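*Asks:* Sequence first, predicted model second:
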Amino acid sequence: MEIHEILESVKEGKISTNHAKKLLSLYSIEEVEGFVKIDFNRRKRRGIPEVIFAETKELDEIKKITKRTLEKTNSVIVSRIKKSDYPKILAFAKRLKVKIKTGKNSSSLLLYNKPIKFQGGKVGIMTAGTSDIGVAEEARLMCEAMNCKCITSYDVGVAGIQRVFPILKEMVNEEVDCIIVAAGMEGALATLVSTLVDIPIIGIPTSVGYGYGEKGIAALASMLQSCSLGLSVVNIDNGIAAGGIAANIANRAIKKNNLK
């Protein structure tokens, strides 16, 4: 429906104001200088904030999109910033006087105006090795942008399998709604975790490994072929997607619980 049709339908009593609000939210797209169309209402419609994939964008483009987004919404994630652009984006964010969350070993940033209230669900995040931390931190930033509390534990892979049990016990006791597992090499940690708990698991295969099956191919194939049910898998190194899915699951769970 076009906007005038929506308004006429409300006037004639054919649709409710709440239904009209949902339909109108689909039109909240703004073009910036002819090179980008920003979906400002994505957060309201899907619960997911705007994410700028910076790796393939020019510095000036990133700045313009960031500034316009933060004028209309509370937060934005700038992901995969080029090494040469990272300090410049940080300095730019400080000039905008917005708050900044960084990720360890990650070139992604969460920028926001008002303090983020962790009123959503809980997400557990773990990595097999230290090389997987950057990807896991991208997932954490995404979850926190979506108001989720995160419980993290890194370097708990199957090479020292005893390390995983204390943190898994903590996550179960904390009643996390979803667990993200980032793992390279053969990606075995995701399967292991999914066999031990009745919690949705999201595996992130990371581009860590040697020779045959390197760059995350072996980890991806292993996770996709897992015989353990309850494990879903995102693309190689895609912490942003894993965080968005996990936070949606967690926030949906907390919303259902609050309605009881």
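*Replies:* Done, it's in.
*Asks:* hey, let's count contacts and neighbours off CA atoms from now on
*Replies:* Fine.
*Asks:* What segments of this protein are helices?
*Replies:* For the chain, applying DSSP state H gives helices covering 3-11, 17-25, 42-46, 59-72, 86-95, 133-145, 164-173, 188-196, 217-224, 239-259.
*Asks:* would a markdown table of the ones you listed with distance to residue 78 and mean neighbour count be doable?
*Replies:* Putting those into a markdown table (distance: least, CA to CA, whole Å; neighbours: other CA atoms under 10 Å) gives the following:
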| stretch | distance to residue 78 | mean neighbour count |
| --- | --- | --- |
| helix 3-11 | 32 | 14 |
| helix 17-25 | 23 | 13 |
| helix 42-46 | 15 | 13 |
| helix 59-72 | 8 | 16 |
| helix 86-95 | 9 | 15 |
| helix 133-145 | 10 | 28 |
| helix 164-173 | 28 | 16 |
| helix 188-196 | 27 | 21 |
| helix 217-224 | 25 | 22 |
| helix 239-259 | 10 | 20 |
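*Asks:* Tell me which of those helices lies nearest to residue 230.
*Replies:* Residue 230 sits nearest to helix 188-196 of all the helices of the chain, at 6.3 Å, using CA to CA.
*Asks:* From the contact counts, what lies against that closest one?
*Replies:* strand 178-183, strand 201-205, helix 217-224, strand 231-233 (3 or more CA pairs under 8 Å, 6 or more residues apart in numbering; DSSP states H and E).
*Asks:* Let me see the contact set for residue 110.
*Replies:* Contacts were defined as CA atoms under 8 Å, 6 or more residues apart in numbering; by that measure residue 110 touches 75, 76, 77, 78, 100, 101, 102, 141, 142, 145.
*Asks:* Tell me how far the fifth one lies from residue 87.
*Replies:* Think residue 100. 13 Å (CA to CA, to the nearest Å).
*Asks:* you'd agree residue 54 is up against residue 79?
*Replies:* Yes - counting by CA atoms under 8 Å, residue 54 touches residue 79, with 5.7 Å between them.
*Asks:* Just the terminal-to-terminal distance for stretch 77-93.
*Replies:* 12 Å.
*Asks:* List the neighbours of that stretch that are in contact with it.
*Replies:* 49-55, 59, 63, 66, 99-100, 106-111, 138, 141-142, 145.
*Asks:* and the helices and strands packed on helix 188-196 as JSON lines, adding distance to residue 117?
*Replies:* As requested, the helices and strands packed on helix 188-196 are arranged in JSON lines below (distance: least, CA to CA, whole Å):
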{"stretch": "strand 178-183", "distance to residue 117": "19"}
{"stretch": "strand 201-205", "distance to residue 117": "24"}
{"stretch": "helix 217-224", "distance to residue 117": "33"}
{"stretch": "strand 231-233", "distance to residue 117": "28"}
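*Asks:* okay, now the one to match up with it:
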Amino acid sequence: METHEILEKVKNGQISVEEAEGYFKRQPFEELEYAKLDMHRKIRSGFAEVIFCSGKADEHLLNIFGRLYERDGEVFGTRATKEQYEMIKEHFPQTQYDPISRIVKIEKEKESKIGCIAVCTAGTADIPVAEEAAQTAEYFGSHVERIYDVGVAGIHRLLAKVEQIQKANCVVAVAGMEGALASVIGGLVDKPVIAVPTSVGYGANMNGLSALLTMINSCSNGIAVVNIDNGYGAGYIATQINRMGVKNNG
């Protein structure tokens, strides 16, 4: 249960003060020897712990997934393989998997999603990273507008969507190759732009390094850059900005 939910139940007489006190006295992390699950992260930061699935042993991943689900009633994992998903699904049949973003999750139904984040890609090949960003933001309660394949090779495609992009509280610009999309969008909006370089491109792209350097050296203002292919990081930061935008507009 979340802190607010605990306090509401005390207020309504559904649980005793002693029961609530016992909840808050619990260790802020759960020791699993191979992992220390940060059970109080949502209380501190507003975001529950997320699992980076890549490289984890099956037993470790399954136990971590189960413990976080048991705690919050939902759980979110990034960079999961199809094999990892199938292994988890055997124990938790309600588990969902998206092979494009490689996100594995069990998600509570959310009545509504707040604000607006625009997630844009330069090309179709950038969509896996963009979907990681978009689905992360949606999981954490943000409304997301997807605007894909609007790279600078056909600038008219982007200009046709400018009005929609300008309405967002935050823009995520995902691009490989030379990574120019973020700079162009940065010159068109008055909101923060989170640039995400991808490893999409030919040899001199150097697995995303060329896009990363372009974005870091952008002459447009208001651009922040995350690591290569880090859609999750972009979606997380975008959600923080979106929450602030909703709060300030409210």
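*Replies:* Structure's in. What do you need? It should be emphasised that the depicted structure is a prediction, and the values quoted were computed from it without experimental measurement.
*Asks:* Could you tell me the TM-score of the two chains?
*Replies:* TM-score for the superposed pair, counting by TM-score structural alignment, normalised by the length of the second structure: 0.84. Supporting figures: 228 aligned residues with a CA RMSD of 2.0 Å.
*Asks:* And residue 136 of the first structure? What does it align with in the second structure?
*Replies:* Mapped onto the second structure by TM-score structural alignment, residue 136 of the first structure lines up with residue 130.
*Asks:* now swap in residue 145 of the first structure and tell me
*Replies:* Using TM-score structural alignment, residue 145 of the first structure lines up with residue 139 in the second structure.
*Asks:* show me the contacts for that match.
*Replies:* Applying CA under 8 Å, 6+ apart, the residues near residue 139 of the second structure are 76, 107.
*Asks:* Distance-wise, check it relative to residue 237 of the second structure.
*Replies:* The value you get for residue 139 of the second structure to residue 237 of the second structure, if CA to CA is used, is 13 Å.
*Asks:* go on, residue 70 of the second structure?
*Replies:* Residue 70 of the second structure is 26 Å from residue 237 of the second structure, by CA to CA.
*Asks:* tell me, what residue is most central in the second structure?
*Replies:* The centroid of the second structure falls nearest to residue 136 when counting by CA atoms, centre = their mean (2.6 Å).
*Asks:* Identify the residue spatially nearest to it, adjacent ones excluded.
*Replies:* Excluding the flanking residues, the one nearest residue 136 of the second structure by CA to CA, 6 or more residues apart in numbering is residue 235, at 5.3 Å.
*Asks:* aligned partner of the one you found in the first structure?
*Replies:* In the first structure, residue 235 of the second structure lands on residue 243 (TM-score structural alignment).
*Asks:* so its match touches residue 137, yeah?
*Replies:* No - the pair residue 243 of the first structure / residue 137 is not scored as a contact, 9.3 Å apart, by CA under 8 Å.
*Asks:* Report the contact partners of residue 203 of the first structure.
*Replies:* 180, 181, 182, 183, 190, 223, 231, 232, 233, 234, 242.
*Asks:* Quick one: map it onto the second structure.
*Replies:* Residue 203 of the first structure maps onto residue 195 in the second structure, by TM-score structural alignment.
*Asks:* what does residue 182 of the first structure give?
*Replies:* By TM-score structural alignment, residue 182 of the first structure lines up with residue 174.
*Asks:* which ones are touching that match?
*Replies:* Here residue 174 of the second structure is in contact with 119-122, 126, 129-130, 181-182, 195-198 (CA under 8 Å, 6+ apart).
*Asks:* Compute the first-to-last residue distance for stretch 70-88 of the first structure.
*Replies:* With CA to CA, one end of stretch 70-88 of the first structure sits 17 Å from the other.
*Asks:* sorry, back to before: tabulate the helices of the first structure (CSV), appending distance to residue 119 of the first structure.
*Replies:* Formatted as CSV, these follow (distance: least, CA to CA, whole Å):
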stretch, distance to residue 119 of the first structure
helix 3-11, 33
helix 17-25, 23
helix 42-46, 15
helix 59-72, 21
helix 86-95, 25
helix 133-145, 10
helix 164-173, 18
helix 188-196, 26
helix 217-224, 31
helix 239-259, 9
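*Asks:* so which of the ones you listed gets nearest residue 154 of the first structure?
*Replies:* So among those, helix 133-145 is nearest, using CA to CA, at 6.8 Å.
*Asks:* Return the mean post-superposition distance for that closest one against the second structure.
*Replies:* Its aligned residues in the second structure lie a mean 0.8 Å from helix 133-145 of the first structure after superposition (mean CA distance after the TM-score superposition for the first structure).
*Asks:* okay, the angle between that helix and strand 178-183?
*Replies:* 160 degrees (axes from the mean of the first three to the mean of the last three CA atoms, to 10 degrees).
*Asks:* What spatial separation is found between the closest residue to residue 190 of the second structure other than its chain neighbours and residue 129 of the second structure?
*Replies:* Of all residues beyond its chain neighbours, the one nearest residue 190 of the second structure is residue 166 (7.4 Å), with distances taken as CA to CA, 6+ apart. Going from residue 166 of the second structure to residue 129 of the second structure by CA to CA gives 22 Å.
*Asks:* Could you do residue 238 of the second structure as well?
*Replies:* To residue 129 of the second structure, residue 238 of the second structure is 14 Å away according to CA to CA.
*Asks:* got it, and residue 89 of the second structure?
*Replies:* 24 Å.
*Asks:* can you check residue 57 of the second structure too?
*Replies:* In terms of CA to CA, residue 57 of the second structure sits 24 Å off from residue 129 of the second structure.
*Asks:* Could you list every helix and strand that the strand ranked longest in the second structure packs against?
*Replies:* Longest strand in the second structure by number of residues, with DSSP state E as the criterion: strand 114-121. Here strand 114-121 of the second structure touches helix 127-139, strand 142-147, strand 170-175, helix 231-249, going by 3+ CA pairs under 8 Å, 6+ apart.
*Asks:* Repeat the analysis, applying 6 Å as the threshold.
*Replies:* Judged by 3 or more CA pairs under 6 Å, 6 or more residues apart in numbering; DSSP states H and E, strand 114-121 of the second structure is in contact with strand 142-147, strand 170-175.
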